[in-house]
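Trainee: Sequence plus the predicted model coming up.
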Amino acid sequence: MSQVQPYSLFTDFDIDLFKAGKHFRLYEKLGAHLIEVDGVKGTYFAVWAPSARSVSVVGDFNYWIQGEHLLQVRWDSSGIWEGFIPGLEKGTTYKYKIQSNNGGVITEKADPFALYCEHPPHTASVIWDLNYDWKDKNWMETRKGHNDLDKPYSVYEVHLGSWKRNAEGKFLTYLELATELVNYVKETGFTHVEFMPIMEYPYDPSWGYQLVGYFAPTSRFGKPQDFMVLVDKLHQAGIGVILDWVPSHFPEDSHGLGFFDGSNLFEHPDRRKGYHPDWKSLVFNYGRNEVRAFLISNAIFWLQQYHVDGLRVDAVASMLYLDYSRNEGEWEPNIFGGRENLDTISFLKDFNEAVYSNFEGVQTIAEESTSFSMVSRPTFVGGLGFGMKWMMGWMHDTLEYFQKETVYRKYHQNDLTFSMTYAFSENFMLPLSHDEVVYGKKSIAGRMPGDEWQKFANLRLLYGYMFTHPGSKLLFMGSEFGQSAEWNFEGSLDWHLLQYDLHEGIKKTITDLNALYKTYPALHEKQFSPEGFEWINYSDHQNAVMSYIRKGHNSKEDVVVVCNFTQVVREKYRIGLPQKGKLEEIFNSDASVYGGSGVLNSSKLVIEASPYDGREYSVELTLPPLSVTVYKFS
C-alpha cells in the first residue's frame, strides 16, 4: 500500500467558511472520499483535529499500525489533517489514530464524517460512496404541496428495530421495510413517517438517541443505499420522511466524538455546559464555530443526500436552558444573568435559516416541552425558526383526562378546554409518541378506563378528538391498532392482536381518521390559525360534552365536531349553529365497523331556526356513547 500523498479538496474560501461556522456542506470535504488523482484511484481523508500532534489512518490495510499512513496538517491553522492514499477501495475499514499535543494522549476514533460504519459492537468506519439512482422525482418536485403548513400532516413514528421482526426474531432490513412498512403506511393513510434516529449508534437501549455516526445510517438494517431505497419507496408511495435528529448530546464512547483529539473538541470544555446529567452524555459546544458548521452540515446532509423531508429536533428544551436538570451551583447564568443558553439560541436560528433557505417544502419540528416563546416563529420576527413544535401540554392534559373514570370527567373538563387558550401561540403538532408508552406509563390503550368495550371506545374517542383538534398529528407505532402492552424495543409489535375485532377496529378508525383529515380542508387548512376553530359549547361539564367547528378557507366546507366523554347515549342533544340547511354525519367513532355500538345519525339532519348556544340556528343530535361525531353542512 502506497504512503499518504499530499492532496486537498479544500479551497481558501472553504477554510474561511469553516472557521466562521458558515460552511454547511462540510461532508463534501471532510471524511473519506473515493477519488482519482493523476489517474490513480484511492481515498482522500480529511479530519478536524486542531490539538493533534499527529494523525494516522489505520485499518486492516496497514494492520492498524500508527504512523504507517500519516496525514498532513494544513498550514492555515484550521486544524484539518488531510492526504490521499492510493489504492484504498470502497469497503475498506479504517479509523483515525490521533496523538495529542496535550500530554501525548493517543485516541483511536471513528471518522465523524463516515458515510458507513461497521455493525455494532464493531466500531470502525467504512470507506463508502453515496451513488444511487433516485426515482422520486415527482415527489421532490411536488413535495411543497404535501409539506406546507396548510396541508394534512399525520405522522407515523417508527422505531425500525421493533416495528416488525422476521420469524427468527431478527431485524427487518431496509429493503424488506421498503416493501412491508411502505405498504402498511400507505394502507393506514398516514402522510408521513418519522424514524427514531437511524444514524449509527452503539447501544440498542438508547433507541438511537446516543449517536456516534452522524452521517451514516445504522448498518443494523443494511447499507446506505438500502436506506435510500426505503426513502425512495416511501416517496413513490406519496409518503414524506422525517428523521429524528439529535444535536443535543452525544455519548462518551471511546471511538466517538468525545475528547476527540485529546481535547474538548466537540463538547463544551466547561462541565456545567458540556455534560448532561440525565443521559450521562456530552453536550456540544454551540459557541464554537466549527462545531456549529459540523451540526448544520449534518442537517443539510440528510436533506440533500437522502431526500429527507423534515427533521424533528430532539430535546430542544435541554439545549435552551443552562439550568436544565441541574441544581443550584451546577450551572452558570448567561452574560445577562438569565438561564437561557444564548449560544444555543443563536445556533438553532442559524440551523433553521440554513434549512429553509436551501430546501423548499421541508419542515423542522422542535421537541420542546417548556413555555419558551416563538419556537415556531420565523427568525426575522425574533423566533427560533422551527416550522412546528410538539404540543406537550396537550398530550399531558389529554392523557390525564382520559385516564379518569367517566363518572369523574365532568369535574375535569378544563383539562381539555385549556389547550385552546394557547393552541395558536405556536404551530403545534399533537404527539402521542414513544415517550408515552414506556417506563411504566402503560400503552395508550392500557391507560383507558372501564371494561374492555369502554377501553376501546375511549381509545377511538381519544383519536377522534386528536384528529379534529387544531394542529398536526403524530402517533407512535402500535398505538394505531391498540397495542395492549408497553413498547418493547427488543421485540416486535404485537401484530397478532389484529386478529381480534376490537384491535382491527382501532386500525380501521385511524385509517378513516387519516382519510377524514386529508379529505376535509377544514381540518387542515387553518390548523395553526385561530380562524380555523370556533367553540360551539365548551361548558357542558355536567354531560361531559364538547362541541366545536373546524374551518378552512371556504366556509361552506366547515365541519362540526361533537365529543361525548361518557358512556351515556344522549338523545335529542341540541347544539347551536351559525347557518341553516342540513347536517350530514361523516364520521362516527361508535360505528359498528370500528367495534362500536352502532348508534348513528344516519339521515341528513335539518337545522332549525331555533336559537341556541348564542347562535341563530340549532339542530338536535343523538350522541353515541364515548364518541366523536363529525358532520358537514349540506
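Mentor: Nice, thanks for sending it over.
Trainee: Going by C-alpha atoms from here, please, whenever you check contacts or count neighbours.
Mentor: Fine.
Trainee: so how far is residue 153 from residue 139?
Mentor: From residue 139 across to residue 153, the span is 16 Å (C-alpha to C-alpha, to the nearest Å).
Trainee: So for those two, which residue has more residues nearby?
Mentor: residue 153 (24 against 20; other C-alpha atoms under 10 Å).
Trainee: ok, the nearest residue to the more buried one once chain neighbours are set aside - contacts?
Mentor: Closest residue to residue 153 apart from its sequence neighbours, by C-alpha to C-alpha, 6 or more residues apart in numbering: residue 472 at 5.2 Å. Residue 472 is in contact with 152, 153, 154, 428, 429, 430, 524, 527, counting by C-alpha atoms under 8 Å, 6 or more residues apart in numbering.
Trainee: likewise residue 551?
Mentor: Contacts of residue 551 (C-alpha under 8 Å, 6+ apart): 521, 522, 523, 525, 526, 531, 532, 533, 534, 557, 558, 559.
Trainee: and if you look at residue 485?
Mentor: Taking C-alpha under 8 Å, 6+ apart, one finds 442, 443, 446 in contact with residue 485.
Trainee: so who does the residue most central in space within the chain touch?
Mentor: Among the residues of the chain, the one closest to the centroid is residue 312, at 3.5 Å (C-alpha atoms, centre = their mean). Contact partners of residue 312, counting by C-alpha under 8 Å, 6+ apart, are 242, 243, 244, 245, 364, 365, 366, 367.
Trainee: would you list the residues you listed in a markdown table and tack on neighbour count?
Mentor: A markdown table is the format used below for these (neighbours: other C-alpha atoms under 10 Å):
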| residue | neighbour count |
| --- | --- |
| 242 | 28 |
| 243 | 25 |
| 244 | 21 |
| 245 | 28 |
| 364 | 22 |
| 365 | 27 |
| 366 | 25 |
| 367 | 21 |
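Trainee: which of those lies closest to residue 56?
Mentor: residue 245 (30.3 Å; C-alpha to C-alpha).
Trainee: ok, that closest one to residue 338 distance?
Mentor: With C-alpha to C-alpha as the criterion, residue 245 and residue 338 are 27 Å apart.
Trainee: and here's the other structure:
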Amino acid sequence: MVLDMALEHDIYLFHQGNLRYSYKLMGAHLSEENGLQGVRFTVWAPNAVQISVVGLFNEWDGRCHPMRKVNDNGIWSTFIPGLDRGCLYKYEVLTKHGHIMLKSDPYAFSSELRPNTASVVDPLQYYDWKDDDWMLRRENRNMYESPMSIYELHLGSWKYIETEVFYTYREYADMVIPYVKEMGYTHIELLPLTEHPFDRSWGYQATGYYSVTSRYGSPDDLRYFVDQCHQNGIGVILDWVPGHFCKDQHGLRRFDGEPLYEYANPAKAEKTQWGTLTFDFGRNEVQSFLISNAIYWLKEYHIDGLRVDAVASMLYLDFGKEDSNDWEPNEYGGRENLEAVAFIKKMNEAIFEEVPDVLMMAEESTAWPLVSAPTYLGGLGFNYKWNMGWMNDMLKYMEMDPVHRKYHHNLITFSLFYAFSENFVLPISHDEVVHGKKSLLNKMPGDYWQKFANLRAFLAYMYAHPGKKLLFMGSEFGQFDEWKDLEDLDWELLEYDSHASTQQYMKQLHHLYHDHPALWELDHDEKGFEWIDANNYEQSIISFIRSSRYAHDQLVVVCNFTPNVYHDYKIGVPQAGVYEEVFSSDATDFGGSGQTNGLDLTTCDAPWQSQQQHITMTIPPLAVSFLKRVSATTVREGNV
C-alpha cells in the first residue's frame, strides 16, 4: 500500500497519541479506489500474525480478503471493491500463538442487534442537520451563568413496547422531547448508548465505543433524536465510559491475542468489582482511540456534553481493591494512576480546543482537588463535577425520622463550606434509586402524606442550593418502586392525585427556577449565596439568600425539615420593603397542607439574624418557602 504524505502524518499522530480524529483513519469507510467503489478497512493490531476481513460477502472465509500491514507499528489495511453501506463484517485475527479469533471493529460506527456481534459498514455524512440556531446559541451561551436542569434518562426503561423490545430513537424523540419540554428541563442526559452486549449493564460495559447501540435503531436515528432535542431548545448530554470495558470475546479484550487496549499488568488492568478491564492510559494509540471517541460523539452527533463515568476508578490504582496485594503503587509510592491523570488532562485540553462550548462533567466521588479547574491552573480540566458529597449527606439526612434530624444538622449545611471549590452539579442519579436503595420518594420517612412532603422539600432545597441540577427519570412524579431496568416507569401512578400533584410541582418548581436568575446566575460564585440562619438545629430550620448579579434580585429561602408548623416566625431579610411568598412546596395544589403566606410580608426595622431588618411569617411543615421583595415601602417599627 502506497501512503501519501497526509496519511503518513495521520498514522504518525495516531502512534504519538495525538490523532484527534482517528476514526476517520481507522475502521471501515466507503471509498473509491482505482475507479472502483468499495470499502477501505483499517485496524491496529501490532501483535497479530495475520488479519483478514470476513463477512457474508465472502462466507466468513478468512482466506478471501487478507489485510496488508501498513507499517511496523501494527496498522493493517485493505480495500474491498463492491461492498456498500450495511455490509456485515468482522476481523479474523491470527495470533502469534496460532489461535484464530473473530473480532468486532473497535472503530465500527454501527453494529448488529444483540445477541449478534458483527460490525456494520455505515458512513458518517448522510444526515442533514437542522439545528444551526441551537449550535449558534450554544456557542455564544455562558453555561456557568445559565439555568441547567438535567433529566437523566435510560431510554429502554422510560417506556417500552414489551420486555427487551424497545421503541426507536425517532419514536422516543416524539414521546420524550414534548414531555421533557413541558416539564421544564433544559437538558437530557442519556445513559451510555455505545454498543454493549448485556442489557442490564445499562451501557456501562461497552464493546463498540464508536457504535451506536442498535437496540433503538440506526446512527441516523440517534442523530434525529439529538436534532429534534436541539430544535426544541433541549441540550443532550451522553454518559461516556473511558475508564473500563467489558471482557466479551468479540470486543477489545486481547484484541490481537495480547493485551492491547488494556494494561498488560493484571494489577492495573483488572477492575475486579465490575469484572472489567482498565484501558492502558499510557499507551499512545489508546489515547488516540479514546480522545477521538469523545470528539466523535461531540462532533458527529452534536452532543452538547459528556458525563464521564467513574473518574475515581481512573485516578486511583487501588480503586475497589481492598487487599493491598491486588494493586501496585506508582513510581513515587502513591496510589494515584499518574498515566490516567496525564491522559485526563490531555483529553480535556484536546476536547476544549476542538469543541470549546461543550460540557465535560466528571462523576468523581473523592476529594481530588481542582477537578473542574483548567489544566493550566493545575486542574484536571473538566468544567463540571458531580457533587457526590452533597448527594450522600442529603439523602442520609432525608432518610432520617425528622425527630432525629436535629442531631445531624451539619448534613444539610456542610456542603456550603465547599460549594464554590468546584463547578458542581447536584446529582440524584440512577445509582441512588436501584439495587435495593429504594426510590427517591420511598427513601422519605413518615406516613403517606409526609413522604410526599419530604420529597417536595428535598427537591426545593436542591433547586435552591448552589449548583446545577440532575434528577433521574421517575423521581419527578414520585415513583414508589425503585428503578426497574427491565420494565418501564410506573406511568399509571399519574392516575393518583399525590403523584399527579408531584409532577405538577416539578413543572412549577422549574418555572420558579427559570424565572429567577438568583437561583442559577451565580451558582459558582460565593456572592450568590448568604446564610441568614444556618444554626437552628433544634427546629431543623435553615434560611439563606440567593442572589443574581443585580443586588435587588434576591430570593430568601426558608426550609423546615420537621412536620411542625411555626406561626409568627422571625426571619432576617437583606432589604427593607414588602416581601411576597412566590413559591411554597406546601401549597395545596401540590398536595401540601396549605400553610402558606398569602398576605404581603412587610419588614420591621429591627436587626435579626445578621440582617438589618426582619419579617414574621408562617413556617409550613416539611416545606420550603421562597420569598422575594416586591416593593420598597416604609418599614414598620419593631423590636428585636
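Mentor: Sure, I can see it. Keep in mind that what you see is a predicted model, and the values were worked out from it rather than measured.
Trainee: And residue 435 of the first structure? What does it align with in the second structure?
Mentor: Under the alignment (TM-score structural alignment), residue 435 of the first structure pairs with residue 431 of the second structure.
Trainee: same thing with residue 103 of the first structure?
Mentor: Residue 103 of the first structure maps onto residue 97 in the second structure, by TM-score structural alignment.
Trainee: The closest residue to that match other than its chain neighbours is in what secondary structure piece?
Mentor: Of all residues not flanking residue 97 of the second structure in the chain, residue 257 sits nearest, at 7.8 Å (C-alpha to C-alpha, 6+ apart). Using DSSP states H and E, residue 257 of the second structure sits in no helix or strand.
Trainee: aligned partner of residue 257 of the second structure in the first structure?
Mentor: Match for residue 257 of the second structure (TM-score structural alignment): residue 262.
Trainee: Could I get the contacting residues of its match?
Mentor: So residue 262 of the first structure contacts 51, 52, 98, 99, 100, 101, 102, 105, 106, 107 (C-alpha under 8 Å, 6+ apart).
Trainee: now, which of the residues you listed lie within strands?
Mentor: When the contacts of residue 262 of the first structure are checked against strands (DSSP state E), the matches are 52, 98, 99, 100, 106, 107.
Trainee: residues near the last one, how many?
Mentor: Using other C-alpha under 10 Å, residue 107 of the first structure is surrounded by 20 other residues.
Trainee: coming back round to it: mind telling me what the residue nearest to residue 153 of the first structure corresponds to in the second structure?
Mentor: Residue 472 of the first structure maps onto residue 468 in the second structure, by TM-score structural alignment.
Trainee: sorry, back to before: against residue 102 of the second structure, how distant is the residue nearest to residue 97 of the second structure?
Mentor: 11 Å.
Trainee: same thing with residue 609 of the second structure?
Mentor: In terms of C-alpha to C-alpha, residue 609 of the second structure sits 71 Å off from residue 102 of the second structure.
Trainee: Show me which of the two is the more surrounded one.
Mentor: residue 102 (24 against 16).
Trainee: Show the contacting residues for the more buried one.
Mentor: 90, 91, 92, 93, 250.
Trainee: Name the nearest residue to the fourth one, ignoring sequence neighbours.
Mentor: The one in question is residue 93 of the second structure. Closest to residue 93 of the second structure by C-alpha to C-alpha, 6+ apart is residue 51, at 4.7 Å.
Trainee: Stretch 74-86 of the second structure corresponds to what range in the first structure?
Mentor: If you align by TM-score structural alignment, stretch 74-86 of the second structure falls on residues 79-91 of the first structure.
Trainee: again with stretch 375-387 of the second structure
Mentor: Residues 379-391 of the first structure are where stretch 375-387 of the second structure lands, counting by TM-score structural alignment.
Trainee: Okay, now the matching stretch: how far is its last residue from its first?
Mentor: Using C-alpha to C-alpha, the two ends of stretch 379-391 of the first structure sit 20 Å apart.
Trainee: Pull the number of nearby residues for residue 573 of the first structure.
Mentor: 12.
Trainee: pretty sure it is in a strand, no?
Mentor: Yes - applying DSSP: H, G, I helix; E, B strand; the rest coil, one finds residue 573 of the first structure inside a strand.
Trainee: contacting residues for it?
Mentor: Contacts for residue 573 of the first structure were tallied using C-alpha under 8 Å, 6+ apart; they are 620, 621, 622, 623.
Trainee: Residue in the second structure paired with it?
Mentor: In the second structure, residue 573 of the first structure lands on residue 569 (TM-score structural alignment).
Trainee: What sits closest to residue 529 of the second structure if chain neighbours are left out?
Mentor: Nearest to residue 529 of the second structure is residue 546, by C-alpha to C-alpha, 6+ apart, at 4.9 Å.
Trainee: of the contacts of residue 472 of the first structure, which stay in contact in the second structure?
Mentor: Contacts conserved in the second structure for the contacts of residue 472 of the first structure, counting by both residues aligned by TM-score structural alignment, their matches' C-alpha atoms under 8 Å: 152, 153, 154, 428, 429, 430, 524, 527.
Trainee: Just the buried positions in the longest helix seen in the first structure, please.
Mentor: Longest helix in the first structure, counting residues (DSSP state H): helix 501-519. Within helix 501-519 of the first structure, the residues scored as buried using 16 or more other C-alpha atoms under 10 Å are 502-518.
Trainee: Kindly report the same for stretch 346-358 of the second structure.
Mentor: 346, 347, 348, 349, 350, 351, 352, 357, 358.
Trainee: Relative to residue 372 of the second structure, how far out is the third one?
Mentor: If I follow you right, that is residue 348 of the second structure. Residue 348 of the second structure is 10 Å from residue 372 of the second structure, where distance means C-alpha to C-alpha.
Trainee: ok so, going back, would you list the contacts of residue 102 of the second structure in TSV and tack on neighbour count?
Mentor: Below are the contacts of residue 102 of the second structure laid out as TSV (neighbours: other C-alpha under 10 Å):
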residue	neighbour count
90	23
91	25
92	26
93	24
250	21
